[in-house]
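Student: This is a predicted model, with the sequence first.
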Amino acid sequence: MRTRTGYTLRSMVEHDVAAPLAITFTHQAVGSFFLMTAPVLAPLIADRADVSSSLIGSYTALAYLAAMAASGLSGFAFARLGALTTSTACILLTVAGLALLGASTPWLLGLSALIIGFGYGPLTPASSHVLAAHSPPRWKNTIMAAKQTGVPIGGTLAGLSMPFLIATLGWGWGLALPAAVGLAIALVILTRCRSIDRRTPPPAQGRMGPENAPLGPWMLSLGAGAFCYAGVQMSLTAFLALYFVEHLGLSLAAAGGMIAVFQMSGLVARMGWGTLADRLGERIPFFVVIGITIIAAVGIFLAVARPGASPAALILATMVLGTFGNSWTGLYFAEIIRSVKLNEMGRTTGIALMFTFAGVVVIPPLIGLAVTLTGFPAAFALIGLLGGFGAFAGRMARRVSR
């Protein structure tokens, strides 16, 4: 059956989209799984390392600081190795970082964050470059949204599986099993990655910076919106498990289930936003609308997710939060794909990600400080306020559209 946007599985294969999409989706899912493992296990990691659980925001910030550096350097690796081959090598890095997550000393946990972050950073620039080369223009929003669903799927699997694996197998084998799976996936897809890289136009070479990248008012405004939205998404991701465990008194397993609800809601919403954007085009400023909905979603969550709330109410509130607080990235990268040349895609996406990663580096530690000083409700209210700032920045980007 053909959808209104004009694509079927057969047509995706004919247009050489299916295999690149499947591989980039896999890279995003595996990388997200390993990156999300620390926030999911935050209470256990804090007890094991004898640190405050609110410092998980600093772990996340450190990981994304490394990711920001890696995304800025990724264009050089893409030009020499190919985008997908580079991504596969990065998955191997995240496997190594996961192995260190079982350490009981803070400095080894910091090293784990740096290694996982450095491996995670190039995944989105690589996928954007490859999919921009292989996707027909009328499908770009939906294809980008489909690829980005790998992120919440990876987070969902981490939320559902890691508390169970650690409780059942202990720290050693509980971390070794997903690491072995990640290693096997990387080795299995490596040959196909090389084949696709040979059919993909290489990225423009040279150093990224203001002199050869779109860092004008449009990119700065759009990037400011991404800075805010990324801070919202990662703050929710980093502190949601702690909110359920420490503020509401849920078990770690139940909190992991709520994280899965949050991630899966974002997965469905990403596809919905992408499909709407493909159908309605420029008529509705979706990148602005998402910020407004974030304010409402956080307000609903705080009103419902209180001590004594029923499980059904908590699930519903978490679904709302995930639908609007964890679904913006496909719209961001689709905006960029429509606005830059193909041979600039990898480098430009790397720059765009630096805004995103900056939000992740700066905002979660500040939210962690707010949790310590004011408690969870006030800190989450600040997260919602960031959605408003993101909407304003998105509006400015449309006014100075390139």
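Tutor: Thanks, I have it.
Student: from here on, contacts and neighbour counts on C-alpha atoms
Tutor: Fine.
Student: List the contacts of the residue nearest in space to the middle of the chain.
Tutor: For the chain, Val151 is the residue whose C-alpha lies nearest the centre (Cα atoms, centre = their mean; 5.2 Å). Contacts for Val151 (Cα atoms under 8 Å, 6 or more residues apart in numbering) come out as 28-29, 31-33, 267.
Student: Please apply the same query to Ala269.
Tutor: 323-324, 327.
Student: switch to 10 Å and redo it
Tutor: The contact partners of Ala269, taken as Cα atoms under 10 Å, 6 or more residues apart in numbering, are 145, 149, 263, 275, 322-328.
Student: Now it: which helix or strand?
Tutor: Taking DSSP states H and E as the criterion, the element that holds Ala269 is helix 252-280.
Student: quick one: that helix to chain centroid distance?
Tutor: In this view, helix 252-280 has its centroid 12 Å away from the chain centroid, taken as Cα atoms, centre = their mean, to the nearest Å.
Student: what comes up buried for that helix?
Tutor: 252-278 (16 or more other Cα atoms under 10 Å).
Student: take a look at this one as well, against the first:
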Amino acid sequence: MDKQRIPRSWLMLALGTVGQTASTTVLYGLAYLIPAFQRELGLSLAGAGLLVACPLAGVLLGLIGWGVVADRYGERLALSAGLLIAAAATAAAAAVHGTRTLAALLVLTGAAGSSVNSASGRLVIGWFPPDRRGIAMGVRQASQPLGTAVAAAALPPLAQYIGLSAALGFCAALCGAAGLAIALCAADPPRPRRAAGAPAAQAPYRGGYLWRLHAAAAALCVPQFVVTGFALLFLTEVRGWSAATAGGVLAAANLAGAGVRLLAGWWSDAVASRIRPMRLLAVATTADLALLAAGAAWDSPAGTVALLLAAGLTVSTNGLHNTAVAEYAGPDWAGRALGVNGMGQHAAVVLVPPLAGALIAARGYPALFALAAVFPLVAAALLPARDKTAYWPAPDGGRGAQGPPTVKI
């Protein structure tokens, strides 16, 4: 290319978004392969749900470690290494036939891919000033519903017409391409300089602020995984849609969810708060899930509409709580704090697929959706009263006239 100059922050945001999108397809998109797991592996719904939970269990094993790597050695190393290992493990999973071996490889995929959860947030926060971090993290977090949309659109037809191995191979190729792009093009954000003899930053966990954020984030993730994991089955089994039609509609709904995250990030920048928009969105999510439960109980079209709305609302707060956690933890602890935040979320949801499958078999979808509606209400009560942030200057010292640092391409 010519010597056109683009803001380096934008390039880093693009790379972080690509990495998150690629990892999402395998970490959170395997629910769209539940029919294939049942068909090709002969699993029950609960057994297929357990297999879907394997990458989530792996994420629990890797989050803190990758956060330490990002804090000490840089985001580029953590992101590229994690994605490339995840690609290799997923490619191996595509080639095996035994359920136990497949489960073990999916756990490894989750452990490796969890680097994205800890490191890409640091990469974005470090390259943007405070009054643009909300929208920047909204773009980065929009990659999760975008990755889910890719999974919804691509995995069911690949599994149906070619086979389960093709669907897993597709996920491996995405992770490998993203890992290579980050290894070649990413740059770690500059770290704030500490004066000679100044003490190292203390751990930000002495008060209850971060713990309340972590607990609220964990509660908010439960309905997200309920909707992501069982929307396809609800539309096919209860509403009678074809798998291809349901997958396409859910892909569109997840793309809308990406837009909701962008709006949430812009809103938080406009009001200079992450907490207030998060609380209001949590209450709105509870209302929508209650409508979904009622619509499912009375076989109303309103239930289908509420389900599609839930695909956007349940993911709307992810960028907000990750931004709040990183800003409070500061540049010395953000990677580990984001790792703890992600660990709490995955600890809360790792059993959602098998337990939700069992609840559907025993009580039906209305009971599942009604229970899911409780969690965002709990999150709204757990959130701190106001925002607190640490000192974390932008790379250029703020939004000065010269703008963000640039890079030649």
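Tutor: Received the coordinates, thanks. Bear in mind that the values here come from a model prediction, so they are computed numbers and not experimental data.
Student: Overlay them and tell me the TM-score.
Tutor: Aligned and superposed, the two chains score 0.85 in TM-score terms (TM-score structural alignment, normalised by the length of structure 1); 377 aligned residues with a Cα RMSD of 2.8 Å.
Student: thinking again about what came up before, can you name the next helix or strand after the helix holding Ala269 of structure 1?
Tutor: Criterion used, DSSP H and E; the element after helix 252-280 of structure 1 is helix 286-304.
Student: How far away from the center of its chain is that next one?
Tutor: With Cα atoms, centre = their mean, you get 18 Å for helix 286-304 of structure 1.
Student: after it comes which helix or strand?
Tutor: helix 311-325.
Student: just the helices in the stretch 101-250 of structure 2 please.
Tutor: In the stretch 101-250 of structure 2, the helices defined using DSSP state H, counting those that start in this stretch lie at 115-127, 130-161, 164-185, 209-233, 243-270.
Student: against structure 1, where does the fourth one fall?
Tutor: Mapped onto structure 1 using TM-score structural alignment, helix 209-233 of structure 2 spans residues 218-242.
Student: Considering the contacts of Ala269 of structure 1, which possesses the most neighbours?
Tutor: Most neighbours among the contacts of Ala269 of structure 1, by other Cα atoms under 10 Å: Gly325, with 34 neighbours.
Student: In structure 2, what residue corresponds to that one?
Tutor: In structure 2, Gly325 of structure 1 lands on Thr314 (TM-score structural alignment).
Student: Repeat that for Phe287 of structure 1.
Tutor: Superposed on structure 2 with TM-score structural alignment, Phe287 of structure 1 falls opposite Met278.
Student: got it, and Leu62 of structure 1?
Tutor: Aligned by TM-score structural alignment, Leu62 of structure 1 pairs with Cys54 of structure 2.
Student: Next: Gly359 of structure 1.
Tutor: Using TM-score structural alignment, the partner of Gly359 of structure 1 in structure 2 is Ala348.
Student: Could you count how many residues lie near that match?
Tutor: So Ala348 of structure 2, with other Cα under 10 Å, has 17 neighbours.
Student: can you check Leu232 of structure 2 too?
Tutor: Look at Leu232 of structure 2: counted by other Cα under 10 Å, it has 28 neighbours.
Student: Would you confirm that it contacts Ala311?
Tutor: No. Judged on Cα atoms under 10 Å, Leu232 of structure 2 makes no contact with Ala311 at a distance of 11.2 Å.
Student: Mutual contacts of these two, please.
Tutor: Joint contacts of Leu232 of structure 2 and Ala311 (Cα under 10 Å, 6+ apart) are Leu250.
Student: now the strands: where do they sit in the stretch 1-150 of structure 2?
Tutor: Here the stretch 1-150 of structure 2 has its strands, by DSSP state E, counting those that start in this stretch, at 5-7.
Student: quick revisit: state the distance from the aligned partner of the residue nearest to the centre of structure 1 in structure 2 to Leu61 of structure 2.
Tutor: Under the alignment (TM-score structural alignment), Val151 of structure 1 maps onto Gln144 of structure 2. Separation of Gln144 of structure 2 from Leu61 of structure 2 (Cα to Cα, to the nearest Å) stands at 20 Å.
Student: likewise Leu235 of structure 2?
Tutor: 33 Å.
Student: same check, this time on Ala154 of structure 2
Tutor: In terms of Cα to Cα, Ala154 of structure 2 sits 28 Å off from Leu61 of structure 2.
Student: cool, and Ala272 of structure 2?
Tutor: Counting by Cα to Cα, the separation of Ala272 of structure 2 from Leu61 of structure 2 is 34 Å.
Student: can you check Leu15 of structure 2 too?
Tutor: 24 Å.
Student: Compare those two and say which one has the larger neighbour count.
Tutor: Counted by other Cα under 10 Å, Leu15 of structure 2 and Leu61 do not tie: Leu15 has more neighbours, with 26 against 18.
Student: What does that one correspond to in structure 1?
Tutor: Checking with TM-score structural alignment, Leu15 of structure 2 has Ile23 as its match.
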